[in-house]
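Q: sequence first, then the predicted structure, then my questions.
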Amino acid sequence: MIKKGITRQIVLHYFIVVLLALLLVEFIFMLAVQRYYYESIYNTISSHISMSKDFLEPIAREDNADNGNLSKLLTNLNFSRAELEILDLNGRVLASSAAFESDRAVLQTSDIMQAMNGNTGRWVGRQPGTGEQVMAVSQKIDLGGENTYIVRYLTSLENVNSKLLVMGLLAVAVGVAVLAIVLIISIGMANSIVRPINNITAVSAQMARGRLDVRVKGNYKHELGELASTLNFMAHEIVRSNQIKDDFISSISHELRTPLTSIKGWSETLDSGGYDPDETRIGMSIISKETERLIGLVEEMLDFSKLQQNQMKLVKGTVSIREIVQETMLNVWAKAEQKQIHLKLDTDENRAFNVFGDGNRLKQVFLNIVDNAIKFSHENSWIYLSVKEEDGKIIAAVQDTGIGISEEHLIKVRDRFFQVDHQNGGTGLGLAITQELVELHEGTIIMQSELGSGTTVTIALPALPEEEMGSEYQADDSTPGPGSETGIQQNPSDPKEV
């Protein structure tokens, strides 16, 4: 007995479908064979009646009212394979070659009624008295005058039915054999599906219990192979994500501990008193900076959480990418100055390179990219920024000559929590947030890097057509830009340098 499950369902469905198909085929087959045999008998008798009429001409000229003419009719119409009966138009038997019925019996079967209407009648049924199944074929013969008779032939169907029974039993035997073969094949087919599923289920159960080192083994094909590969890939990604999460927890713990330690230490120091105003200002300044650092870390994690839940709201408007990049350079100037890193901007000062977007979020994008460039650049190096328009897109690029990223890490660097160098701190969320923000602005971000040679980050955003800018940009352009406030060179022909 097959236990409950997919195996039983598959076998049962195949078995039922094939069984119904076999029953239908065998029924149609037996019906066709029976019809063929019965039609053959009917056609044979009908042909005999038609040919026998040619011999009735001499009889028609004689007196047909006596029994002698009936005997002649029996002789001329006799058929060795069937009993012959001569009936009047009332259905009474006048003569018979071998009586099934009692003498002078009146018959009212359907073949007689059809013969009275001028057709060749046929009736299949049980012979009264004997219970034998017979076929009756009747036809009216008009010999002229009042000499009109019904010629009726009766033939037994027992021999034909016995042959049909043998054929039916043979068909049943063939059907049983086919069902047995189908049963064996369906069980094998079901097992070929169920075994891999059971294996995958067992491995999945182990993974659910935390054993992420197990893998589905076996060279499965088609959908099962895809399922096994997907499960193995999922386990690999979970292990990788867990590792990234552990690294993130370790990193963020360190990142949070450092400013908290500074805040706690200076708070206790200041609380103890006895320090001059200069030391107090230094302590308060450190507390303020470390607090801002903590706020930045928390905001970065909150931004990423909003992006993951599709809750990030953008306040969009006309934004000048040139001004965004200039402001970014001014914001990171002090940090770059500490490492003696030079920032250089190459752009057309007469164009704003406007896009439709959220200025604060786009500034966050460029701040993160330039800050990373400074973080991973050598002292006394250069960082090149450029803004231009190509094919209806604003292209902004940030190129550094820093340590670069290996090909292995480059494909993972935009994954959440991933950090190339844990020594430099951070949450590993910056580039993941940057990519999400760029995509929210219907843009793309491309990173190219070579280990030891530097990294280039290129952002492409849909440009606003000049006619959509209106006079608003002209008014803004007349006001002093960030460059004029900080001594950035204003000659459009020269690259900007901070």
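A: Nice, I can see it.
Q: drop to CA atoms for contacts and neighbour counts, all remaining ones
A: OK.
Q: secondary structure element for residue 176, which one?
A: Element membership for residue 176, per DSSP states H and E: helix 158-208.
Q: ugh, wrong one, residue 90
A: Using DSSP H and E, residue 90 falls outside every helix and strand.
Q: ok, and the closest non-adjacent residue to it?
A: Distances taken as Cα to Cα, 6 or more residues apart in numbering place residue 106 nearest to residue 90, at 7.5 Å, with adjacent residues excluded.
Q: that neighbour against residue 92, yeah?
A: Yes - contact criterion Cα atoms under 8 Å: residue 106 and residue 92 qualify, at 4.0 Å.
Q: circling back: elements contacting the helix holding residue 176?
A: helix 6-52, helix 222-272 (3 or more Cα pairs under 8 Å, 6 or more residues apart in numbering; DSSP states H and E).
Q: kindly recompute the last result at 7 Å.
A: helix 6-52 (3 or more Cα pairs under 7 Å, 6 or more residues apart in numbering; DSSP states H and E).
Q: beyond the helix it packs on, next helix or strand please.
A: Using DSSP H and E, the first helix or strand after helix 6-52 is helix 57-61.
Q: before we move on, back to that, now the helix holding residue 176 and helix 222-272, what's the angle there?
A: Interaxial angle of helix 158-208 relative to helix 222-272 (axes from the mean of the first three to the mean of the last three Cα atoms, to 10 degrees): 20 degrees.
Q: what about versus this one:
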Amino acid sequence: MIKKGIGRQIVLHYFIVVFVTLFMVEIIFTLTIRTYYYDTIYNHMYTHSIWASDYFQKFARSNSERDPDYFTEMLRSFELDNTELMILDRNGEVKASTNAFQADKAIQTGDVPVALAGGVGKWVGRQPSTGELVMAVSRPLQIQGQTQYIARFVTSLERVNSKLLNLTFLSIAVAAAVLAIVTLFSIGLANSIVKPINNIRDVSAQMARGKFDARIRGNYKYELGELAATLNYMAEEIVRSNQIKDEFISSISHELRTPLTGIKGWSETLTSGGFDPEETKLGMGIIAKETNRLIGLVEEILDFSKLQQNEMKLVIGQVNLKELIQETMLNVWAKAEQKQIQLKLEDRTEQPVIVSGDGNRLKQVFLNVVDNAIKFSHEQSWIHLVISLKEDGRAMVEVADTGIGISEEYLHKVKDRFFQVNHQGGGTGLGLAISQQIVELHHGEMGIHSELGVGTTVTVTLPVAEDAELPDASASAAPQGDSSSGSENAGRLDPEKDDQA
């Protein structure tokens, strides 16, 4: 007995479809073969009745004045095997018959009135005297167009029905054999489907219990193979995500412990007292710096959490892309100076590029990208920032460095959450993941192209604001004046361009 499930449903559906089909075929076959046999018998008696009628007309004309004692000759000439030939008068009385037992009553079956009316009558029914099933065919015997007698052929259908019954039993046996074969085939088919599903279910249950090293074995085809491959891939991704999560927890614990240790140490030191103002100022500066570092780490984690829950709200406005990049460069200038890295800005547009977005969030993206470029660049190198317009009208910012680069093995993973190529470099591994999502919230794209030992280029593409209100000359003078306040450092940022921030 097949237990409940898909296997039983498959077998049951196959069984029902084949059973109904065979049942209909059996009925059609039985009716067809019965009709064929009955029609053959009828046609045989019908043909002989024509010959008998023709003979009678010819014989009767030549013996019109004699008593019809010629019926005996007629019966002998047209008698059929296993068939009774009777000559009836107009009242249905038997005048002559090939059967020695004469009927004691007039025959009034349905074929007789038809013959009296000039047609050929056919009747199938049971003989009143014997109860056996017979077929009767009656044809009028006419003289000068008037029906005088009736030639009636009667044959038993019992032998025919016996043969039909045997054929029916044989066809039922064949149908049962076909049904059994189809059932066995459907069971095999059901097992070929159910066994892989059960295997996949068992492995999935192991995965649900946290055993992610379990894998689905077997070379399954079609949809089952795709399902097995998908579940195996899911398990691999979960293992990878857990590894990344564990590494993140370890990394963030270290990142948090370092500033906390500094804050705790200097707090205890300053609490003990006895320091001159310079030492106190130094200690307070370190505490403030480490506090800001902690705040940055916590804010990065909070930003990522908001993005994951779709809770980050953007304050949309019109942002001058060049001014935003200049502010970013000024914010990271001190860090670049420590490694003697030059920041070069090239604006390839003919007029200010205005994008619609959240200026603070976009600045966060570029700060992260440029900060990474500085972190992984060699000393006394350069970082090239380019603003341009693409053929489709979108604005593009490229940040290119000549740093250590990223290997092809890790290039497609760098924007994954918690992923870090160099775990010794610090950080949470969330910066690029957050930047990617912020850019996507602005309906833009972020791409990374890198070659190990050559450098990395990060491109950020953003849609240009429609109907942007460009600042006039007097209004634009203020930002330029503000940025010129840092012009003393402009030579350090890019000695080759006077207008670079």
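A: Perfect, thanks for sending it. Here the structure is a predicted model, which is why all the values come from computation and not from measurement.
Q: mind checking the TM-score on these two?
A: The TM-score (TM-score structural alignment, normalised by the length of structure 1) is 0.88; 494 aligned residues with a Cα RMSD of 3.1 Å.
Q: circling back to that earlier point, what about the residue nearest to residue 90 of structure 1, how many neighbours?
A: Residue 106 of structure 1 has 15 neighbouring residues, counting by other Cα atoms under 10 Å.
Q: please tell me I have it right and it contacts residue 94.
A: No - Residue 106 of structure 1 lies out of contact with residue 94 (Cα atoms under 7 Å); the separation is 9.4 Å.
Q: shared neighbours of these two, anything?
A: Counting by Cα atoms under 7 Å, 6 or more residues apart in numbering, residue 106 of structure 1 and residue 94 have no common neighbour.
Q: what sits against the residue nearest to residue 90 of structure 1?
A: 91, 92, 93.
Q: confirm for me that the second one is in contact with residue 104.
A: Looking back up the chat, that one is residue 92 of structure 1. Yes - taking Cα under 7 Å as the definition, residue 92 of structure 1 is a contact partner of residue 104 at 5.9 Å.
Q: which of those two has more neighbours?
A: Taking other Cα under 10 Å, residue 92 of structure 1 and residue 104 do not tie; residue 92 has more neighbours (17 against 13).
Q: can you give me the helices for the stretch 351-500 of structure 2?
A: 359-375, 408-411, 431-441, 473-484, 490-493 (DSSP state H, counting those that start in this stretch).
Q: and the fourth one, what does it pack against?
A: Counting contacts by 3+ Cα pairs under 7 Å, 6+ apart, helix 473-484 of structure 2 packs against no other helix or strand.
Q: determine how far it lies from the middle of the whole chain.
A: Offset of helix 473-484 of structure 2 from its chain centre (Cα atoms, centre = their mean, to the nearest Å): 58 Å.
Q: buried ones in it?
A: 483, 484 (16 or more other Cα atoms under 10 Å).
Q: so what touches that helix?
A: So helix 473-484 of structure 2 is contacted by residue 501 (Cα under 7 Å, 6+ apart).
Q: next one: the first one
A: Under the criterion Cα under 7 Å, 6+ apart, residues 319, 324, 328, 332, 336, 399, 401, 431, 435, 438 lie in contact with helix 359-375 of structure 2.
Q: buried ones in that helix?
A: 359, 361-371, 373-375.
Q: and that helix against structure 1, how far off on average?
A: Helix 359-375 of structure 2, aligned to structure 1 and superposed, deviates on average by 1.3 Å (mean Cα distance after the TM-score superposition for structure 1).
Q: tell me the angle that helix makes with helix 431-441.
A: Using the same axes, to 10 degrees: helix 359-375 of structure 2 against helix 431-441 is 140 degrees.
Q: how far away from the center of its chain is helix 359-375 of structure 2?
A: Worked out by Cα atoms, centre = their mean, helix 359-375 of structure 2 lies 41 Å from the chain centre.
Q: now do the last one
A: Distance of helix 490-493 of structure 2 from the chain centroid (Cα atoms, centre = their mean) equals 58 Å.
Q: helices or strands next to that helix in the packing?
A: Helix 490-493 of structure 2 packs on strand 342-347, going by 3+ Cα pairs under 7 Å, 6+ apart.
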